[in-house]
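1. Below are the sequence and a predicted model; questions follow.
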Amino acid sequence: MSDPGIFNDPGLLHHQKTIQARLDRARVMEQEITDQGRKNIYDVADYHLFFGLHFTGNAWCFREWAPHATAIYIIGDMTRWQLDERFCLVSRDSNGIWEGWFDTDTFCHGQHYRLRVLWPGGEGDRIPTAALRVVQDSHTLIFNAQVWQPWNTYAWKNSSFIPSDEPLLIYEAHVGMAQEEGRVGTYREFEDHILPRVADAGYNTLQLMAVQEHPYYGSFGYHVSSFFAPSSRFGTPEELKSLVDAAHGLGIRVIMDLIHSHAVKNEVEGLGAFDGTSHQFFHKGQRGIHKLWDSRCFDYDKNQVIKFLLSNCRYWLEKFKMDGFRFDGVTSMLFLDHGIGRAFTSYADYYRKGEVDGAALGYLFLANRIIHDISPRAITIAEEVSGYPGIAAPQALGGTGFDYRFAMGVPDYWIRLLKEFKDELWPLGSLWYELNARREDEKSISYAESHDQALVGDQTLFMRLMGENIYHGMWGTRPDIKTLRALSLHKMIRLITLATAGDGYLNFMGNEFGHPEWIDFPGAHNQWSYHYARRQWSLRDNPDLYFSRLADFDRAMINGLKSFNIPGDGRAQLCYHHEDHKMIAFFRGKLLFVFNFHTDSSYTNYLIPVPPGRYGMLLDTDEKAFGGQGRLSRGQVHFTTPSTVPGDIDNHFLSLYLPTRTAVVLLSSH
């Protein structure tokens, strides 16, 4: 351990031995998978290169890992879906590796195939574990692997893309539901129609959901079946590469949700019982089942599983030039009980013996190592809800090595405010604490709402604010009190969340303009309707509706604040807070943010203590162009005045007119 003040937090000293033991386990895992250091971690992350179907130039080679299998056949278009001894694989060694070599004309681009795996007492059809392309028959709904060897490989246009050093401004998106029509959207449509919107809105990072192949569309991409196959329901691998390439051309980095916390339990099109056992990739018995998610839990103690997952990290970085990953379900990985129903209130909750999966923590340590070795500018984000210390701290300080963690308590707190408190009773002191509660040694990304808050069973902030009024109260010529309240608070909530965010900010597509519908994927429960699995961009594009004005505000907010390195420029510094007046003001760098959350009181000549100087208005949430009432003059400049208290020569004040439910951003020059 390099520093006894691990993570710069003396409170962790009591747990130093436990932390050290967990780090040591990660290093032991690395030694084991690299054959005691005779190989490096990059070279052993080659599962996708060794297994699966590959053309070597003068022959085809297919390999599979199936320790419990007694025989494996390739079946498909090339065998008329019958067993053929010419397509029987040979057991290569005692490690469960099967292999077959075939002439150059045996397979051709576009053919469909799968495996017939035999084991003691049974057999079954399976999709190869390293399949790079998996497609679903539109009539039978059956999934098959597909030979993917196009004559022309994709030619990258922006292969030298270097992401900017701006703070992360993430636009979270789902390709399939990004179009307005009631159907599954495509990579190409997203590139042509949605990417320009993302760029225009000022976001510099695109976070793609549901990229890895998943059999059930309604799983939102979180029940993965084929980890190396980009979902074919959105298009071809080349079209995904084109989307990433086009984003890079616009200066936008692309990260993807990486699901290594669990896998779909399906057996034919998943890893559920690939070789006839339930524990090839997963834990035996009940530990291998995630009851809440109805899925299978990886056994991170197995070297081949670690290589499989590390290889998956390498694959997406190298083959699709992804700029990083959001690791889903990190809390579930870390804790043997998956953290379900637990309140984490002290450090002891993270370090009790027998509660943390040390192998899972070790895997996350190695995953961050290989990702940053391959691409030092790649970013990794942990979706971790327990607050596990050090998950996003540097490995040199004893951390796990993620670059960022999500500040998941922030959206939860906003929902709590709207559900449990009347507007006039909002506890601004508690809100300030929640917005700024983060560890000094870990970078964090804040958000008011993500896809989680948009799903059926929950509500977006704007839906909560508007209720049914959202369907008839958004015409710009007919504002009512409820609509004006919703518009004001939606803008203020997003502004204060961005202004206090630690090192990044996230928005889910459509939420920036108050999308009026939740997300509900087609299924038997809704007669397979796509009505709620789409985004209604026409609402955003209609200048007569307030939706467009919310979007215009979001664009002004994002583009305005990022030019001042916000988020990312130190911590927000509170300079004024009055609970009864519902007033809060703070500095972030050179910008002064003033919020009047009061429900009905507008204040004239309101004094805010600030350093002396000139303050020019940059942003006003009450502008008519943003759906406000236009009670402030644009571009106004304020100068501080000294205290009028005799003998007080140090304090200076701004005298401001602050309309109810309005926030202003002022640039200081002092």
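-> Yes, it's here.
2. switch to C-alpha atoms for all contacts and neighbour counts from now on
-> Noted.
3. So what's the residue count around Phe553?
-> Phe553 has 24 neighbouring residues, counting by other CA atoms under 10 Å.
4. Find the nearest non-adjacent residue to it, please.
-> Phe626 (5.3 Å; CA to CA, 6 or more residues apart in numbering).
5. and if you look at Thr660?
-> Thr660's closest residue in space is Ser602 (CA to CA, 6+ apart), at 4.6 Å.
6. does Ile72 sit in a helix, a strand or a coil?
-> strand (DSSP: H, G, I helix; E, B strand; the rest coil).
7. what's near enough to touch the residue nearest to Thr660?
-> Ser602 makes contact with 657-660, according to CA atoms under 8 Å, 6 or more residues apart in numbering.
8. Tell me which entries of these lie within strands.
-> Mapping those onto strands (DSSP state E) picks out 657-658.
9. Show the buried residues in the contacts of Ser602.
-> Applying 16 or more other CA atoms under 10 Å to the contacts of Ser602, the neighbour count classes 658-660 as buried.
10. ok, His223 touching Ala263?
-> Yes: His223 sits in contact with Ala263 when judged by CA atoms under 8 Å, with a separation of 5.5 Å.
11. also this one, for the comparison:
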Amino acid sequence: MTPRNGVRPAKPLDESDRERLLGGTHHDPHSLLGAHLVRGGVVFRVLRPYAESVTVLAKGLRAELHDDGDGFFSALLPLRKVPEYALQVGYEDTTMEFADPYRFLPALGELDLHLIGEGRHEELWHALGARPMTHQGVTGTRFTVWAPNARGVRVVGDFNHWDGTACAMRSLGGCGVWELFLPGVGEGALYKFEITRPDGSRTLRADPMARRTEVPPANASVVTDSHHVWHDEEWMANRGARPVHEAPFSVYEVHLPSWRPGLTYRQLADQLPAYVKDLGFTHVELMPVAEHPFGGSWGYQVTGFYAPTARMGTPDDFRHLVDALHRAGIGVIMDWVPAHFPRDDWALAEFDGRPLYEHSDPARAAHPDWGTLEFDYGRKEVRNFLVANAVYWCEEFHIDGLRVDAVASMLYLDYSREHGEWSPNEHGGRENLDAVAFLQEMNATVYRRCPGVVTIAEESTAWDGVTRATHHVGPAGFGGLGFGLKWNMGWMHDSLGYVEHEPVHRRFHHNEMTFSMVYAYSENYVLPISHDEVVHGKRALVSKMPGDWWQQRANHRAYLGFMWAHPGKQLLFMGQEFAQGAEWSEGHGPDWWLLDPSYSAEADHRGVRDLVRELNTVYAATPALWQRDTVPDGFAWVDGGAADDNVFAFLRFDADGAPLLAVSNFSPVVRHEYRLGVPPSVPAWAEVLNTDAARYGGGDVHNDDPVKPESVAAHGHRTSVQLTLPPLATVWLKPV
């Protein structure tokens, strides 16, 4: 072939290299493609399927490459060094000009690779995934993915017509990371990774580190960057001023897609903060917002661990919602699901052709209850993926708390498994030691990096030390798991069991309401009436109550009054604040029409909502109800044994010893002149809350004037008061 303008043929590619590049199995395409200094000049080699011509453009240089077939173009140019150059690629109906992806050095640093290899990259989202950036003076997007078992990885997307032949990634050493910088690709681009498995087959996968996704059921990843300007500086600076277990903590649990169906994150920001602030809740808890393919899972089967669901907007739209809640003085807790993930063949399951995120033992990988896969917590890279994910939500979205779902299923090797279906740990026990270590690392990392953030465990067993510090070893020989709070599932189960009985039978179940105080200080507790208690035939809270409609509402109000006074923080699921009678459905959300003034019974529901507002108002203003939640000095029974009366009476104390007297009467009769012992230091008591008040829909039985103690001994006190106890009601009294 005769050289033209100094352009000479390049040495042909080795046939095996050519096949590997075409087949997507080359671990180092940059060593062959791009520009390379050799004897006699610089070799340019480009792989562009369907191109009719490729021309190298540089300062003072324009050289058309030879067509080598199969989409390969090459030439040897008589240059002394590799110039900064671009490619002009001609197709049948268009011509494109861009920088050659294969002329760039790796856009991921050695420190990042070292930390990834060690499983200690606490800002993993900055290293892996799709990151818009300027690299070597050129704007584009760096794509990186962890796929250690892959024979090759290519980037496909709407920018290359979903054909990755020209976008092969390079392997960056032994850590299993693949990388490619694509000039000209920017925000909004759709992409996936085309992975060649060890057996030679190919699979198309969404990015595990994608920070934005398509709207389900579409499942491509989306290149994104944040442009949100935060306005919650005051909130962030002050949120850790007081330990959460010594602070008011009243939580409104929300399923965002169905709270007001059809609203976007930004529309929710215009409505949700005002509603929650009006009711006086200190926090919202959002059911999982990480991307999930099936809406009916309520977000508990996650495929996009780093992406807020696109159903309601972009990641910055979600930031806007969090910002709005913070500016309203409301903290944001998020359900976080590190226990399992679904088997969708475009997501994490056997991501690179072999078990990667899941355990390699099929018996350990398969979750017996949910048809999903359990993470391999013993693999350092998987542990890193999850620990960094917890930090990511707190740092990138200013989340104030993580409620960790299904902790019990993580802690036990025999969880929902029969004899013979599981193997003991190295000590012969049933504890999942890898999961224990993961939870300890996650909690320690979050608390170190994110001041003011609280982690909350949904843990339904008697595991010792869920909220104990990780460095404090308990009787079983384990350090604490390091959570800040734990859902009190025992209190929830027992107390709901009690109130579901007819009042005439409650005397036989009295201990179900008092037993919680036997273990109240074993952990730092949240009292949860969550979404799980108002679905799947369990009935809404008010519908669990016996009796006619008036009695059901009265029981509902009395129960909330008891709950708010009981040691522990509060959590109430949406719809229960106004006594919705129907079970929750993610399809239509709360029955807001019950609050419509045109509805004849609207006072029934508005009254309950007014009570919840008042409960939160008095609660926040009364340190006795929250300051000493986790120490025995904050609580004392006055009478915990009045089973025949269905009465519970106790005192709460703040750090200065100031008391609040809470009395619940779960009988449908008024109890006149009911004597209760009280501390002699209090000269008089006055009602500050009565769930039977007329404005809440009650019968308005109350104690008129401040009640003065008498020198009559009762319940271990030298003085006592005589109260009028309304039927099916809770009364709070404070010193005058």
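-> Perfect, thanks for sending it. Everything numeric in this text was worked out from a predicted model, so none of it was measured.
12. TM-score, when you put one on top of the other?
-> Once superposed, chain against chain, the TM-score is 0.82 (TM-score structural alignment, normalised by the length of the first structure); 587 aligned residues with a CA RMSD of 2.8 Å.
13. rewinding a little: residues near the residue mapped onto the residue nearest to Phe553 of the first structure from the second structure, how many?
-> Phe626 of the first structure maps onto Tyr696 in the second structure, with residues paired by TM-score structural alignment. The number of residues packed near Tyr696 of the second structure is 24, by other CA under 10 Å.
14. Name the single longest helix found in the second structure.
-> helix 602-620 (DSSP state H).
15. Arg205 of the second structure and Glu381 of the second structure: what is the separation?
-> For Arg205 of the second structure, the distance to Glu381 of the second structure (CA to CA, to the nearest Å) stands at 18 Å.
16. Repeat that for Ala218 of the second structure.
-> In this structure, Ala218 of the second structure and Glu381 of the second structure are 28 Å apart, going by CA to CA.
17. quick one: which of these two has more around it?
-> With neighbours defined as other CA under 10 Å, Ala218 of the second structure and Glu381 compare such that Glu381 has more, 22 against 9.
18. hey, where'd the helices end up in the stretch 451-600 of the second structure?
-> Per DSSP state H, counting those that start in this stretch, the stretch 451-600 of the second structure carries helices over the ranges 489-499, 503-506, 511-514, 541-544, 549-565.
19. which stretch among the ones you listed comes nearest Gly296 of the second structure?
-> helix 541-544 (21.5 Å; CA to CA).
20. Measure how buried His227 of the second structure is and give me the count.
-> Counted by other CA under 10 Å, the residues lying close to His227 of the second structure total 9.
21. likewise Arg327 of the second structure?
-> Neighbourhood size, Arg327 of the second structure [other CA under 10 Å]: 16.
22. before we move on, back to that, tell me how far the residue nearest to Phe553 of the first structure lies from Glu30 of the first structure.
-> For Phe626 of the first structure, the distance to Glu30 of the first structure - CA to CA - is 54 Å.
23. Repeat that for Gly457 of the first structure.
-> Distance of Gly457 of the first structure to Glu30 of the first structure, computed by CA to CA: 42 Å.
24. sorry, back to before: mean deviation of the longest helix of the second structure from the first structure?
-> Compared with the first structure after the fit, helix 602-620 of the second structure shows a mean deviation of 1.1 Å (mean CA distance after the TM-score superposition for the first structure).
25. in that helix, what counts as buried?
-> Buried residues in helix 602-620 of the second structure (16+ other CA under 10 Å): 603-616, 618-620.
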